[in-house]
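Undergrad: Everything below, folded, please.
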Amino acid sequence: MPYVPPTHTVERSMRATLGVRTVAGVDEVGRGAWAGPVTVCAAVTGLRRPPEGLTDSKLITPKRRTKLAAVLTDWVTSYALGHASSEEIDDLGMTAALRLAAVRALEALPEQPDAVILDGKHNYLGGPWTVRTVIKGDQSCVAVAAASVIAKVHRDGAMAELGAEYTPFAFADNAGYPSPVHRAALEEHGPTALHRLSWSYLDTMPRWQHLKKVREDGDTGEQLGFDF
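TA: The predicted structure follows:
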């Protein structure tokens, strides 16, 4: 599939129809992981031409992604990161945890945006911002793509650092996501302080099932069906 660069089409439309000035692109990483936080980046880019090769972070090789993130952090008008910990995910459920992380990111921006472009089809953010959801916005919208890359590189780096403390789990390789090595370490050692204890992986590990947290609303994030 040929590379199609993201554009400012959605942002221009929001400016024209809603009269907003500052639009932030928002994307998350870590929603499907077994361990570690969910991380959200909010990025404001203006209407400048984006760096070459910018697209959804999942479509870029790790080496290229790291280099691109270094360029983007200087190129964007502003950006900020927000996190919700595994404990907050267990206590609140993924929907509320995503919102918490996104609010933390948006409120950390030096200038508050008038509107937000949110990757996906579910508006987990809500007010006070005007929100427009865009399926595959991390491929089509410049600000969302930039947020996608920055968030991914930042969280992967943080999980790699933690990997030195939790060597058997190979967080430097899997960033807390499911993998054969990760599963084997869980079965042998049990979950760490970084693991989400409301996740269904514990259902398949009889030795550690007693540690599972069960929410009354059943919201672990695994059933949300987000189209990210």
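Undergrad: make it CA atoms for all contacts and neighbour counts henceforth
TA: Will do.
Undergrad: can you pull out the strands in the chain?
TA: Remark: strands assigned in the chain by DSSP state E are 23-29, 38-44, 78-84, 115-119, 130-134.
Undergrad: In CSV, list those strands along with distance to residue 67.
TA: Shown next, in CSV, are those (distance: least, CA to CA, whole Å):
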stretch, distance to residue 67
strand 23-29, 18
strand 38-44, 17
strand 78-84, 17
strand 115-119, 23
strand 130-134, 26
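Undergrad: ok, residue 58 - contacts?
TA: For residue 58, the contact set (CA atoms under 8 Å, 6 or more residues apart in numbering) is empty.
Undergrad: can you rerun that using 10 Å?
TA: 29, 65, 138, 139, 148, 149, 152 (CA atoms under 10 Å, 6 or more residues apart in numbering).
Undergrad: for the protein, which helix is longest?
TA: What stands out as the longest helix in the chain, according to DSSP state H, is helix 142-163.
Undergrad: Another for comparison:
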Amino acid sequence: MLKNHHYQDLVEAGCDEAGRGCLAGSVYAAAVILPPGYRNCELDDSKKLTPGKRYALRETIEHDALAWAVGIVTPEEIDRINILNASFLAMHRALDQLKVRPEAVIVDGNRFTPYRKLPFATIVKGDGKYLSIAAASILAKTYRDDYMCSLAEEYPQYDWQKNMGYPTKKHRQAIREYGITPYHRKSYNLLGDTQLSFDF
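TA: Below you'll find the model as predicted:
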């Protein structure tokens, strides 16, 4: 069972992101506030769960959470401010949308930019340690997967419905063959060898 909270007696939001290492698509982040004393032995790091389990748990999280929200940062914004800052911005956008105001924030990873001067803790592999971060990882992952599958209908040759924008061999081969789309992150090394520059 993952831990219920990090801060004692504070309304705590857990945050995580999805899509940071992708070549295409927006980065998504989620923020989740769970009830005090909440327990769910099925919640875990989204990467350890099957797609079916993730989507089932998404429904549970949205039903049980005191508040939840998803924040999005576009490929254009990623290229402008870099992916690390974009990940933080996506988390801030998710926190902005919470219907319950958090008094503290816990984040998966080892870096974060302060949010409204609230106390925060960065926790390496936090999505496998704290329920709210695990819940955020599931929401960020499933909502981003939905988005990438919708983009795959428009650009089927990139295999996004399977790779979700990550740098697979098939994805990079499609870039070589068809070029890039408006959803590709132009600041990235898209072919995995030489840095490309694009002027649109």
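Undergrad: tm score of chain vs chain?
TA: Superposed pair, TM-score by TM-score structural alignment, normalised by the length of structure 2: 0.93. Supporting alignment: 200 aligned residues with a CA RMSD of 1.9 Å.
Undergrad: Closest one of the contacts of residue 58 of structure 1 to residue 195 of structure 1?
TA: Closest approach between these and residue 195 of structure 1, by CA to CA: residue 29, at 15.6 Å.
Undergrad: and that closest one, what pairs with it in structure 2?
TA: Under the alignment (TM-score structural alignment), residue 29 of structure 1 pairs with residue 18 in structure 2.
Undergrad: burial of its match, as a residue count?
TA: Neighbour count of residue 18 of structure 2, defined by other CA atoms under 10 Å: 25.
Undergrad: Okay, helices next: where are they in structure 2?
TA: 51-64, 75-81, 83-96, 131-154, 160-163, 169-178.
Undergrad: ok, average deviation of the longest one from structure 1?
TA: The superposed helix 131-154 of structure 2 is, by mean CA distance after the TM-score superposition for structure 1, a mean 0.7 Å from where its aligned residues fall in structure 1.
Undergrad: Which secondary structure elements does that helix sit against?
TA: Where contact means 3 or more CA pairs under 10 Å, 6 or more residues apart in numbering; DSSP states H and E, helix 131-154 of structure 2 is packed against strand 12-18, strand 27-33, helix 51-64, strand 67-73, helix 83-96, strand 104-108, helix 160-163.
Undergrad: what range in structure 1 does that helix sit on?
TA: Under TM-score structural alignment, the match for helix 131-154 of structure 2 is residues 142-165.
Undergrad: what do you get for the second one?
TA: Helix 75-81 of structure 2 corresponds to residues 86-92 of structure 1 when matched by TM-score structural alignment.
Undergrad: mind checking how far the matching stretch is from the chain centre?
TA: 15 Å (CA atoms, centre = their mean, to the nearest Å).
Undergrad: Residues in contact with that stretch: which ones?
TA: 31, 33-38, 84-85, 93-98, 100-101, 193-199, 212-215, 217, 219-221.
Undergrad: Apart from its chain neighbours, what residue comes closest to the equivalent of residue 49 of structure 1 over in structure 2?
TA: Taking TM-score structural alignment, the alignment pairs residue 49 of structure 1 with residue 38 from structure 2. In this structure, residue 38 of structure 2 finds its nearest non-sequential neighbour in residue 4, 6.3 Å apart by CA to CA, 6 or more residues apart in numbering.
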